[in-house]
Structure formats: structure tokens, C-alpha cells
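A.B. asks: Kindly return the folded structure for what I paste below:
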Amino acid sequence: MTASPGGRTSADLVIRATGIRTQFGSHVVHDGLDFSVRQGEVMGLVGGSGTGKSVLLRCLVGLMRPAAGRIEILGEEIEGAGDPDLRALQQRSGMLFQDGALFSSLTVAQNIEVPLAEHSALPPGLRREVSELKVSLVGLPVEAAHKYPSELSGGMRKRAGLARALALDPEILFLDEPTAGLDPIGANGFDRLIRDLQEALGLTVVMVTHDLDSLYAICDRVSVLVDKRVKVGTIAELERMSDPWIQDYFLGPRGRAASSAKQLAEQTAP
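C.D. replies: Now for the predicted structure:
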């Protein structure tokens, strides 16, 4: 067992990807990429356009197989896992896609019941109770459970998608651009919701985002995709790195504004 910075050991890792290579035809997206996430942390994942943030996320959740490399989730290796084993592993994680990916012909409650019906033996009445509980958990009004996605605002659809991602009480939560399309107040509220859920449920969170405010507000560490690999650290550690893209991203005008906003929030917090 090896030690890592901060006194942690390899046993703390719930996600471990090593030597990952992904490509589409001759176009190589990742090459020799290593990525790991510690239990109970919120890990941000950022990078420029075309660096493969969503591609890496899809590899981690088993929706895409890398051309080379090894991925372990919760101590189980994805590569070579049969369909039953992969399905069992996927039940231990939840995924919120950027657009929510809700079924438009189903109500919010029915959307939440889909993974429950597929992966559990709960009777219909109990599935309905669980779906209503998840609706409340993400801060939606009770009546939202009986509405269709088209009847909800963008922010409410995000929360409904999150409720479905939490349907099976996952240990890991994957988020793909969770605050995209939200106004600043809605994005701030969603950030607080994610942090509150992470603390209350003991979740490990991996979040692809472009939102600097989210990174500063809730991420414990951030992984930056550059040169087909990952550079990782706290934001303070990343700001000291000499990589030009990282410098521009975190120390540019928007990065400085997000940092100032976080400092102000900490100073005014009760």
C-alpha cells in the first residue's frame, strides 16, 4: 500500500485510471493518462475544447472503452468485466448528463423510477415513495414529481435529473456540466446542493465543468486535461504550475473574479 500526499494511501482511491489512451480513428484524445479520485472528495475536471473531458467521463462510467489502459471503480476493474458485473458496478454510481437526459414522455417521478424498476425488486408502491423522497432531496417541490420535463424550468430539470442519478443511492456521482445554462443565482444554488448532498450522503463527486465559480466553491481538487494527460491539484497548487493554459484559466480575469467571490463568501459566512 502506497502513501500519497496528505497522508492518504492507495486504499482511499475509489477511481483509478492508468495509462488511458482514447482515440477516434487516427485522432488521439488521451495518451498515457492517469487519473484518480479519493473517497469522499469533489473532483473537478476541466480542459480546453477538444481535450476529451466528456470522453474521459464516459470511459469512467463504462459507456465507452478506451483503446488502452486500465480503469478501476470501487476496487473493480471495468476492462474485461462481463455485462452482469458491469451493470452491478454501474448501480453504485449515478450520472447527471448535461441536458438532464430525462424521458420526455414520463413524469419526473416515472423518470426516477426507471433505474429502480430496472435494478431493484421494489414493488411499484415503494418505488413511488422512493421517487418522491428523491424529489424532495434535491430541493424540488412535491408537485414537481407529477410534472413532465417540458413543464419544468431548466434549473428544475437539472434537479430532476440529479434526483434520478441518486435513485439507487450511489457511492459515486458523475456530473457533466451541471450548471451549464443556469443563471448565476441558479448555478450558485445548484453548487450548494451538490456540496450539501456530498456531505450528507458521503458521496464522491466527479464534475466536468467550465464554471470557475463552481470550481472555487465546491471542488476539493481539480484535474486539468492538457497535452492528452492530466495535471491535478488544489486550485492553489494549480495556480503555481507553469503551464500556460492553466495560468490563463485560473489567473485570468474570470479566475481572479471567481477567487475574489469565494473569499468574500468566506468572510461573510456566519
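A.B. asks: make it CA atoms for all contacts and neighbour counts henceforth
C.D. replies: Fine.
A.B. asks: Helices along this structure, start to end?
C.D. replies: Residue ranges of the helices in the chain, as given by DSSP state H, are 53-60, 83-90, 108-119, 124-137, 154-165, 184-201, 212-218, 235-239, 244-251, 253-268.
A.B. asks: tell me the contacts of residue 17?
C.D. replies: By C-alpha atoms under 8 Å, 6 or more residues apart in numbering, the residues touching residue 17 are 33, 34, 35, 36, 69, 70, 71, 72.
A.B. asks: out of everything not next to it in sequence, what's closest to the last one?
C.D. replies: What that stands for is residue 72. residue 16 (5.1 Å; C-alpha to C-alpha, 6 or more residues apart in numbering).
A.B. asks: what's around the one you found, how many residues?
C.D. replies: 20 (other C-alpha atoms under 10 Å).
A.B. asks: sorry, back to before: select, out of the helices of the chain, the one closest to residue 176.
C.D. replies: Residue 176 lies closest to helix 53-60 among the helices of the chain, at 7.1 Å (C-alpha to C-alpha).
A.B. asks: orientation of the closest one relative to helix 83-90 in degrees?
C.D. replies: Going by axes from the mean of the first three to the mean of the last three C-alpha atoms, to 10 degrees, helix 53-60 is angled at 120 degrees with respect to helix 83-90.
A.B. asks: for helix 53-60, packing partners?
C.D. replies: In terms of contacts (3 or more C-alpha pairs under 8 Å, 6 or more residues apart in numbering; DSSP states H and E), helix 53-60 is packed against strand 42-47, strand 172-176, strand 204-208.
A.B. asks: Make a markdown table from the ones you listed and add mean neighbour count to it.
C.D. replies: Shown next, in a markdown table, are the helices and strands packed on helix 53-60 (neighbours: other C-alpha atoms under 10 Å):
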| stretch | mean neighbour count |
| --- | --- |
| strand 42-47 | 25 |
| strand 172-176 | 24 |
| strand 204-208 | 25 |
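A.B. asks: how about this one, so we can line them up?
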Amino acid sequence: MPIARLDSRALIAVTGPEARPFLHNLLTQDVETLGENELRFGALLSPPGRLLFDLFVLGQADGVLLDVAAARREALIQRLSMYRLRAQVQVAADDRPVFAAWPDAPDGFMIDPRTPLMGGRRYGEATPDAAEADYDAHRLSVGVPDPAADAPQDKTYPIEADFDLLNGIDFHKGCFVGQETTSRMKRRGAIKNRMLPLDFDGPPPAFGAEVLKGELRAGEVLSGRDGSVMALLRIDRLDGDLTVDSRPVRLRKPAWMGEDILPSSDA
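C.D. replies: Sure, this is the predicted structure:
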């Protein structure tokens, strides 16, 4: 079973007697009911409801551990410090490494809360025998977006990045930053775009390349590798032949996605 160190991820420790209610009022995920050593997936949004930071939330005896994009850790620490005000909370970087194992979660790893198909995660020491690129290939094979790579900051709604389908939003917890827009999109079914995997032959198209259905724009390419990319696609234009740079591409519906999410098609 492969194990990779994820150098693209880093940790933040949020501690103190008010750590849980503090984060609970900010994040899309329920933090107050989070058990010790329980891992959940969520996000911090902008007030208008756009995705700022994707994160995993681990319950600990003295607070919460956040697993975030390494390149954005300092920005998130600053953002949380801005929200902290008089709350009895400490926010600090935690230098333990992040590891992932797949396709299952071996002993010592927590099952990925997005979908068990992603394997598991571990914070602390482990012995890697694979590269992070191998894990990224597995992620694409499962069809799970990487918000840090696929969602430009403050431009993407979390539902477009499939957070509602990957256990990243608790719609019953009450208020969080950006809650009004997120809940309204879900309640009214006003979801026009979703991140979905595309397969093809050869090297990946450039980030931002147009996906076309005939002459109609159907979306744009995001991150990827030879043979597969993630794309942000209009769900009303998926029922026909798709191309990128005049090359045919094939929509692949992930196994974790519900039957009624996409229009009826060969996908």
C-alpha cells in the first residue's frame, strides 16, 4: 500500500478553551461535535461565499489541528488571527509532516472523510515509499478535486468544487462565514458548474483551456497530468461530444457522485 509525504500540505494548531466554538462559527464544517482523533473535511469561505481555504479538521484534546495547503498556511494563520478578537484561542504553525496512504487507510491512518476511496491521512512520522505525484495521480483517478490547485482563491464556490458531495459542508450546523450564499445555492438547486474529471490521450491541455461542446463553451481545464485532468464544467452541456484544443475528451463520472447530480448521458 503506497504511502507518500504531502509536502504541499501543512498543519496549524488551534488551541485554547474557546478553540472549537471559534472555528465552528467560521468553517463550513461542524467543529463543536468533532470527537478526539476524528477527521472531517471543510473550508473557510469569504463573506460572499467563495472558497478561500480548503482544510481537514482533526479533533484533539486541547483543540483542533488544521491540515491546509502549505503555500497558504501563513495567510490562513493571519486570517484566523484577524477573526480571533478576544476569544481565548491560540493559532500557531505545527511542523509535523502530512502523509497519505491509498487505496485504503492502514493502521495509524485516519480514513479520508471526503470518500474512503481516497485512502487515509496521518500527521506525524511515517515511512514513505511513493511520491506525492503518485498520490495526485490516485486523486485524479478517484475524481476528487484539489481545491488548492483547482480553485482560484475567492473565485470558486465550494459547491462548484463538490464540497457538498464530499462531506465538506454541514448544512445543519447553522451560521458560518459565507453560509447564506452556500445554503441558497443548495436549497434552490442553483448549481450551474461542477469540477469533474476528463480523460483523453496524450499530455494535458494548458490550465484554463476551453472545453467545448461543438461550438459552445462547456467549461475550462484545471490541474492534471498525462491522460487526465480536472475541469470546471457546465452541467447543462455534458450530454454530447466534448473537445479541448480540437482533441476529444471523455467525461468520467466519479464513483462517489450520486446518480442525480449530472444530466442523463453516457457519463
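A.B. asks: TM-score of the superposed pair?
C.D. replies: With the length set by TM-score structural alignment, normalised by the length of the second structure, the two chains reach a TM-score of 0.26; 104 aligned residues with a C-alpha RMSD of 5.1 Å.
A.B. asks: list the contacts for residue 18 of the first structure?
C.D. replies: By C-alpha under 8 Å, 6+ apart, the neighbours of residue 18 of the first structure are 32, 33, 34, 35, 69, 70, 71.
A.B. asks: Please repeat the previous calculation with a cut-off of 6 Å.
C.D. replies: The contact partners of residue 18 of the first structure, by C-alpha atoms under 6 Å, 6 or more residues apart in numbering, come to 34, 69, 70.
A.B. asks: One more: residue 54 of the second structure?
C.D. replies: Applying C-alpha under 6 Å, 6+ apart, the residues contacting residue 54 of the second structure are residue 43.
A.B. asks: cutoff 8 Å now
C.D. replies: Residue 54 of the second structure touches 41, 42, 43, 44, 68, 69, 147, 148, counting by C-alpha under 8 Å, 6+ apart.
A.B. asks: Closest to residue 232 of the second structure out of those residues?
C.D. replies: Looking across the contacts of residue 54 of the second structure and measuring by C-alpha to C-alpha, the closest to residue 232 of the second structure is residue 147, at 11.4 Å.
A.B. asks: Tell me, how many residues neighbour that closest one?
C.D. replies: By other C-alpha under 10 Å, neighbour count at residue 147 of the second structure equals 23.
A.B. asks: Please tell me how far it sits from residue 65 of the second structure.
C.D. replies: Distance of residue 147 of the second structure to residue 65 of the second structure, given as C-alpha to C-alpha, to the nearest Å: 19 Å.
A.B. asks: circling back to that earlier point, among the contacts of residue 17 of the first structure, which are located in strands?
C.D. replies: Judged by DSSP state E, the subset of the contacts of residue 17 of the first structure located in strands is 33, 34, 35, 36, 69, 70, 71, 72.
A.B. asks: So which of those residues wins on neighbours?
C.D. replies: Counting by other C-alpha under 10 Å, top hit in those: residue 71 with 25 neighbours.
A.B. asks: and the gap between that one and residue 46 of the first structure?
C.D. replies: To residue 46 of the first structure, residue 71 of the first structure is 19 Å away according to C-alpha to C-alpha.
A.B. asks: Distance of residue 188 of the first structure relative to residue 235 of the first structure?
C.D. replies: The gap separating residue 188 of the first structure from residue 235 of the first structure is 19 Å, by C-alpha to C-alpha.
A.B. asks: and the two? which has more neighbours close in?
C.D. replies: Using other C-alpha under 10 Å as the criterion, residue 188 of the first structure and residue 235 rank with residue 235 on top: 18 against 15.
A.B. asks: who touches that one in this structure?
C.D. replies: 216, 221, 222, 250.
A.B. asks: any idea which of the residues you listed is the one closest to residue 268 of the first structure?
C.D. replies: For the contacts of residue 235 of the first structure, the nearest to residue 268 of the first structure is residue 216 (16.0 Å; C-alpha to C-alpha).
A.B. asks: can you pull the contacts of the closest one?
C.D. replies: By C-alpha under 8 Å, 6+ apart, the residues touching residue 216 of the first structure are 235, 258, 259, 262.
A.B. asks: Many thanks, have a good one.
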